[in-house]
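everything below, folded, please.
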Amino acid sequence: MLFMNELEKLLYLTGVSTEYTDYHGNRRAVPGEDRLQALREMGYDPDDPASVNRAVFELDAAPWLQWLRPFYIVDQDQPVIHLHSHPQRRAEKLFWEVDTEYGTQVEGSCVPAELPETGEYHIDDCRYSAHALALGELAPGYHQLRISNGSRQETAELIVSPRHCQDIPEGDGQRLWGISCQLYTLRSQRNWGVGDFSDLLQLIELAAARGADLVGLNPLHAALSDEKYAASPYAPSDRRFLNPLYIDPQRMADMDELRTLGRDPLTPDREARCAGLRDLPLVDYDAVNALKYEVFELLYAHFGATHLEAGTPRGRQFQRFLHEQGADLEAFSAFEAVHNRHARRYADSPHFFAYLQWQAQAQLADCHTHALAMGMRIGLMRDLAVGSVPPGCEVQGAPELFVSNATIGAPPDPFADQGQDWGLPALNPVTLRQQQFGHFISLLRSNMSAAGALRIDHAMALSRLWWCLPGSEPGSTGGGLYVYYPRDEMLALLRLESRRNACMVIGEDLGVVPQEFREQMHNGRIYGNRVLYFDEYLDGRLVEPGEKQPDALFMVTNHDVPTLADWWSADDLRRRRQLGLIVNDDALQTQLEGRCRHRERLLEWLAGCSLLPAGRAGDGIDRAFDMELCEALHRAAARGASRLVLLQLEDLQLLREPVNIPGTDREYPNWRRKQQLDTSEVFADPAVQGLLDAVNEERGA
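Here you go, the predicted structure:
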């Protein structure tokens, strides 16, 4: 019985759930063997009582033997730590000091017995106690705490977090709007077959001219060059670094220098290849990478000979970049030197890959700076994917941090009857905490760089993740379980990094999200995420504009749902049937009938907003989707109370082809479809201009 109690304690300490509530509100118990399997995947042996006892002692009891834990994360409003004390030393006087990261010091003394007692722990019949020590006024940041009795000293990292994330400035004009795009889909007359940072600059200028305050982007993470993973921005190699594919070689200083010397890397042959790649309806990742890396290597050869070896100002700037990025960049560059199949001449040169990161970061920063200079109040909104692929740098570089045999996903719901397995290794919550969240902090810092807002994909990962266990069938009773993460500490770090980087946070909280987590998001000024199709009352009616969640990013559509034109035609459902995602014709017919009712509710919603276009009353659902209906929907969305509204570039062109169909891999060319028109052509269309002006008018009302 004692062993079972210790085993249950270990399951609790590692975050392994006992039950969960499914999409329909039913409580489901997690099979005992699945819980034990989760422990095994984290490196514990649940079948060995001695091993279980040691693990529980290390995780639960050992910290009580010291005054201090290795680190504390405290709120700025109440910077209080809980000091541990042996019963025979409760009356001794202790001296403490806080060295702040700003060069100041706060100090004091205390006697544990005179402090409020906040807890106890019994070890070998000895009662240890915890006492609340208030540290006085401290600014948010990363500080060092020392405590001593004159002969013995202990130290701990002290992280002070603000109450709120960065938010829209107080005052007028807090109802902002923007445009989202998958960067690689952008077309222009000058890119190399894939949307790049120069295309982003153009989009920023055109959107800002119509009154937009932000541009939302797909994850820009470094991709694995393996063809299996090359396309999806949500299946990256490393989320801390950028994909060099987005670099515009023609904006690199080394390109200008070579042209001045009469050695233009963009030869007629390469220009012809660029033109051919531009004309394709889908991004040809292999061909684009092959072309760009040919030129990247020529540019790096010039940079190395002219600047790096000679120690010119640009050479020294690169050396400073290497120093500032430190061990993470060094490890990433070394990984690329072994695994990046696009490089040839410098395949084994880590500095080459660091050079590409230097250039990518500089061009992205220029985009955000330009957005603010153009008057955008937020600028770029970046996107942080929920995980990285197993053979990628992020996972391979820290194998102790990831649970390689358990992947993350979602339990069964109406959109995926068998549940979802995203194939991304799960972070080990115990190791994450033992490493003082260093990896999580680096993810936040790198993705908040050159951004005014960060969207966190599947924000529930800050609280819990669904683990798909090896050897289980997805959707079966033993197909997986929730594992809980250090939510309060991760949210505190998110608030701190948000303020330090002046970057708002949007948590993608669609689907099954406990109310408690949404309340924590609200209290910390982490914005929620809503999508037009799903923003409904319980009876199926669409939420009225004035009742929409204020602290939310309201998306008309996004990359995971059909475009407006595709949804209205219901072609998305027919396509899913063709791909086998809808199991039979009867199921398709049921969904088509449901879509018809949904279209009726949409028109009723517009009528309630006095925005129903003429001719849409009565049999309006049978008319094809057109720009008039598109503008009405965008007007209604813009009229809503949500402080942020995001349009999708595809909807402005009435595009039907999806960029991604969830649940498919090889069945559909996900993450490759380009925009229909060049960005300049989209914004030159009078109908598009009228729609954007209407949105801007509604937002300013």
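
CA only for contacts and neighbour counts going forward, please
OK.

right, and the helix or strand after the host helix or strand of Q363?
Using DSSP states H and E, Q363 sits within helix 350-373. Using DSSP H and E, the helix or strand that follows helix 350-373 towards the C-terminus is strand 379-384.

circling back to that earlier point, which neighbouring elements make contact with the helix holding Q363?
The helices and strands touching helix 350-373, judged by 3 or more Cα pairs under 8 Å, 6 or more residues apart in numbering; DSSP states H and E, are helix 197-209, strand 238-242, helix 285-303, helix 313-339, strand 379-384.

all helices of the stretch 1-150 of the chain, in order?
In the stretch 1-150 of the chain, the helices defined using DSSP state H, counting those that start in this stretch lie at 2-13, 32-41, 49-56.

so which elements touch the last one?
The reference is to helix 49-56. Helix 49-56 packs on helix 2-13, going by 3+ Cα pairs under 8 Å, 6+ apart.

what sits up against the helix it packs on?
The set of residues external to helix 2-13 that reach it, using Cα atoms under 8 Å, 6 or more residues apart in numbering, is S17, R35, L39, P46, P49, V52, N53, A55, V56, L59, D60.

what do you get for stretch 124-137?
64, 76, 78-87, 106, 110, 112-113, 115-122.

go again with 10 Å.
For stretch 124-137, the surrounding residues in contact (Cα atoms under 10 Å, 6 or more residues apart in numbering) are 61, 64-65, 67, 76-90, 96-98, 106-122, 145.

compare with the first, here's sequence two:
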Amino acid sequence: MDQAVPDDGARAELHELAAAHGVLTEYHRFGGELAHVPDATLVDVLQALGVEAGSPQAVSQGLRRVRDEEWRSVLPPTVVVRQGHESQVPVHVTDGASVHVWLELDGAEPAARRHAVRPRRDLAQTENDVPPREVDGRRVGRATFAVPADVPLGWHTLYALSEGNESSTTLVVTPDRLELPAAVARGQVWGVLAQLYSVRSRTSWGLGDLADLADLAWLTAHRAGADFVAVNPLSAAEPVTPMTPSPYLPTSRRFGNPVYVRVEDILETAYLSAADRSLVEWAADPVRDLDGDGGPLDRDAVWDAKKAALEVVHSAPRRAARQAAYEEFVAAQGAGLQDFATWCAIVEELGGRPWPAELADPGSPAVAAARERLAERVDFFIWLQWVFDEQKAAAQRTAVDAGMRLGIVHDLAVGVHPDGADAWANADVLARGVGVGAPPDMYNQQGQNWSQPPWNPRALARAGYAPYRDMLRTALRHAGALRVDHILGLFRLWWVPEGRSARDGAYVRYDHDALVGILALEAQRAGAVVIGEDLGVFEPWVREYLADRGVLGTSVFWFEKTGGRPTAPQDYRRLTLATVGTHDMPPTAGYLAGEHVDLRERLGLLAEDAQALRGQARAERNAAVAVLAEQGLVGDNPSEREVVEALHRYLRRSSAALVGVQLVDAVGERRAQNQPGTDREYPNWKVPLGDSAGNVVLVEDLFDNARLRSLFAAVAAAR
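Just a heads-up that it's a prediction; the model follows:
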């Protein structure tokens, strides 16, 4: 692009065009220094947004279009407002023409029904001093209308009528603030953080599942007083093997992964014939013994076994009430579920062959024909989502019945697989030719490219945010809380053009008021808390904004520093989930020993001298132990176990609303679940739960582990 834009004037226009489309031309690195985005990157990112910028002429034309863009439409693509605040909506019509604007309420909010709010409300015009503008040879004027502060929460439709032409758009009224449940607002609560696939029992099929989750919740509630269990994303992976190991690279964020279904807990399994029951048992035989295997988890073997068994159960007849419940679920999930199941059936039929061009569009005649031809398999994949949803609901019900104040905390990944179901079904609202990632920071000095297609912000607004809303509704079903991975992506995302390194990306801004507001709306409807993972490179005001909206942040002991020292407990943010470490770091025992440096050195991920980093790691550990000693939490020469327990007791003294204890810390595990920046170099997301010696720890054996009992007792008694 430096050759295509040879002079400063053309470069200035390129930067103006980038800014108009929310593309940042500069940003601050992790260390605070200012970085400038190369022109070539700006051109690639604009191209991914559907904006041609490969020449000075194209840039000039793009600028002319974008300057008048909002004036070409009568109403904005979508209007998102906060309840309790009067908002202004611009309406563009022929200069001098009259316009009538009204609102039709969706009536979905209970409050609206109770107070019999009228389904239609006329909006009043307000004064504005914006002069008319010549747009495409037509003189256009702007009228401004007020959305009253008392419009109920929900998804409404805004209409405008002028010169006989009617226009409409979506109006979303979101909560001003998402309030904490009373039980949490009264004081700090603590819970357990677990990678569910790694937490197996003697009745698992080689991988932790939703029945294991229910048992884990019940046991930690009853025997330790925990108030939540937070798990990794349980989002859908490929319907065939090989299955992507990372739960943060799903094929769909809206639908679940049936590898987590417990076959025996499906009601129809109990009524199988003897022959069919034998088929289920035979399917389980190859993976039953995997529960005690300490080696890398074998998702492919587990899914092949479960899929065979689930096909048998699917063919069993259902009672009338069960069939009706299934049909209601299918109707409620609508076309999105049909599309997802169709994608699964097509992938299965293709068997790894390239995706035919005629099947690229979910609405094409070829896809309709495939859906009809594969109707039985489509129904199977729809049914899998139903049984997954039932068992997800059962886990939350078990947790709450056991006395947990939150229950299950589910996790929403930042994006989806570029060749997955969501990328196929939502191609019109996702950007192509770029991947989501993160710029270099102190723990990932090469930067990161997660290869996930991001939302196209303008296309998403034109779609009325419906794909985003539908995804959130499913993610929030049967959840006491939802953790949003990299919630900073609702403000800006690091886009990495194809063929470029993760260092050579650019930030693209999003309408955070809309995205956070809709998240708060759907969470309030679901009765769930929202936890945002707000770590990494961020603008300082972002955390304040999230707190203002009632969204909790994430505080990690090792990252919380004040004046170069660990932050004092009383100085922690109130609205946060505080933990000692994260799943992208070794468990605390390993971190204290500096194994994060050793591992990155072995894998060739360091950009600095390894010995210097080891010295920094020792200094970090010594500073932590010194602070713990100041708090009276450790004595002289504390053992590893004493330091781990003291770190958690330290967090229990903090102001944080939630404190999380990683299950790996409780059993003494030292191996990391994931090493960012690697793919096959490390067994990411395949490490089974084990103790300090690497011995497998099953759900039934958790409370036989002395280290776990001691840590949980220390945490429970700390306040």
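
work out the TM-score between the chains.
After superposition, the two chains reach a TM-score (TM-score structural alignment, normalised by the length of structure 1) of 0.90; 675 aligned residues with a Cα RMSD of 2.9 Å.

coming back round to it: which of the contacts of helix 2-13 of structure 1 sits closest to E271 of structure 1?
L39 (55.6 Å; Cα to Cα).

and whatever residue of structure 2 lines up with the closest one, how many neighbours?
Aligned counterpart of L39 of structure 1 in structure 2: L46 (TM-score structural alignment). Applying other Cα atoms under 10 Å, we find 20 other residues in the vicinity of L46 of structure 2.

are we agreed that L510 of structure 1 is in a strand?
No - counting by DSSP: H, G, I helix; E, B strand; the rest coil, L510 of structure 1 is not part of a strand but coil.

residue boundaries of the strands in the stretch 451-600 of structure 1?
Per DSSP state E, counting those that start in this stretch, the stretch 451-600 of structure 1 carries strands over the ranges 453-456, 464-468, 480-484, 504-507, 528-531, 552-555.

got CSV for these, with distance to F352 of structure 1 too?
Formatted as CSV, these follow (distance: least, Cα to Cα, whole Å):
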stretch, distance to F352 of structure 1
strand 453-456, 29
strand 464-468, 37
strand 480-484, 40
strand 504-507, 33
strand 528-531, 39
strand 552-555, 39
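
in CSV: those strands, plus mean neighbour count and distance to L206 of structure 1.
Conversion of the strands of the stretch 451-600 of structure 1 to CSV gives the following (neighbours: other Cα atoms under 10 Å; distance: least, Cα to Cα, whole Å):
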stretch, mean neighbour count, distance to L206 of structure 1
strand 453-456, 26, 20
strand 464-468, 25, 39
strand 480-484, 25, 44
strand 504-507, 25, 23
strand 528-531, 22, 24
strand 552-555, 24, 20
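
of all the helices and strands packed on helix 350-373 of structure 1, which lies closest to Q361 of structure 1?
When these are compared (using Cα to Cα), the closest one is strand 238-242, at 7.3 Å.

how close does that closest one sit to structure 2?
On superposition with structure 2, the mean distance recorded for strand 238-242 of structure 1 (mean Cα distance after the TM-score superposition for structure 1) is 0.6 Å.

what's that strand aligned against in structure 2?
Alignment of strand 238-242 of structure 1 against structure 2: residues 252-256, by TM-score structural alignment.

how near is R82 of structure 2 to G489 of structure 2?
To G489 of structure 2, R82 of structure 2 is 21 Å away according to Cα to Cα, to the nearest Å.

more neighbours, those two?
Shown here are R82 of structure 2 and G489; by other Cα under 10 Å, G489 has more neighbours (26 against 23).

give the equivalent position in structure 1 for the more buried one.
Match for G489 of structure 2 (TM-score structural alignment): A461.

grab the nearest non-local neighbour of the residue nearest to the spatial centre of structure 1.
The C-alpha lying nearest the average C-alpha coordinate of structure 1 belongs to L384 (Cα atoms, centre = their mean; 1.9 Å). What sits nearest to L384 of structure 1 in space, not counting adjacent residues and going by Cα to Cα, 6 or more residues apart in numbering, is I456, at 5.0 Å.

ok, that neighbour to M504 of structure 1 distance?
Separation of I456 of structure 1 from M504 of structure 1 (Cα to Cα) stands at 11 Å.

just E33 of structure 1 next, same as before
According to Cα to Cα, E33 of structure 1 stands 41 Å off from M504 of structure 1.

for Y482 of structure 1, same thing?
For Y482 of structure 1 relative to M504 of structure 1 (Cα to Cα), the value is 28 Å.

do the same with R656 of structure 1
From R656 of structure 1 over to M504 of structure 1 the distance is 32 Å, taken as Cα to Cα.

now Q144 of structure 1
27 Å.

V91 of structure 2 maps to what in structure 1?
So V91 of structure 2 corresponds to H84, using TM-score structural alignment.

I misspoke; the intended subject was W102 of structure 2.
For W102 of structure 2, the equivalent position in structure 1 is taken to be W96, counting by TM-score structural alignment.

so its match touches L83, yeah?
No - counting by Cα atoms under 10 Å, W96 of structure 1 sits too far from L83 to count as a contact (11.1 Å).

find the residues that touch each one of those two.
Jointly contacting W96 of structure 1 and L83 under the rule Cα under 10 Å, 6+ apart are L133, I147.

three-state assignment of whatever residue of structure 2 lines up with G195 of structure 1?
In structure 2, the residue paired with G195 of structure 1 is G208, using TM-score structural alignment. Using three-state DSSP, the structure places G208 of structure 2 in coil.

contacting residues around G208 of structure 2?
195-201, 259-262, 291, 688-689, 698-699.

now do 7 Å
L196, Y197, S198, V199, R200, Y260 (Cα atoms under 7 Å, 6 or more residues apart in numbering).

secondary structure and distance to D212 of structure 2 for these - can I get that in CSV?
As requested, these are exported to CSV (DSSP: H, G, I helix; E, B strand; the rest coil; distance: Cα to Cα, whole Å):
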residue, secondary structure, distance to D212 of structure 2
L196, helix, 8
Y197, helix, 9
S198, helix, 10
V199, coil, 7
R200, coil, 7
Y260, helix, 9
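
ok, so of the residues you listed, who is nearest S167 of structure 2?
Closest approach to S167 of structure 2 among the contacts of G208 of structure 2 (Cα to Cα): Y260, at 45.4 Å.

quick one: the closest one and D209 touch, right?
Yes - Y260 of structure 2 is in contact with D209 according to Cα atoms under 7 Å; the separation is 4.2 Å.
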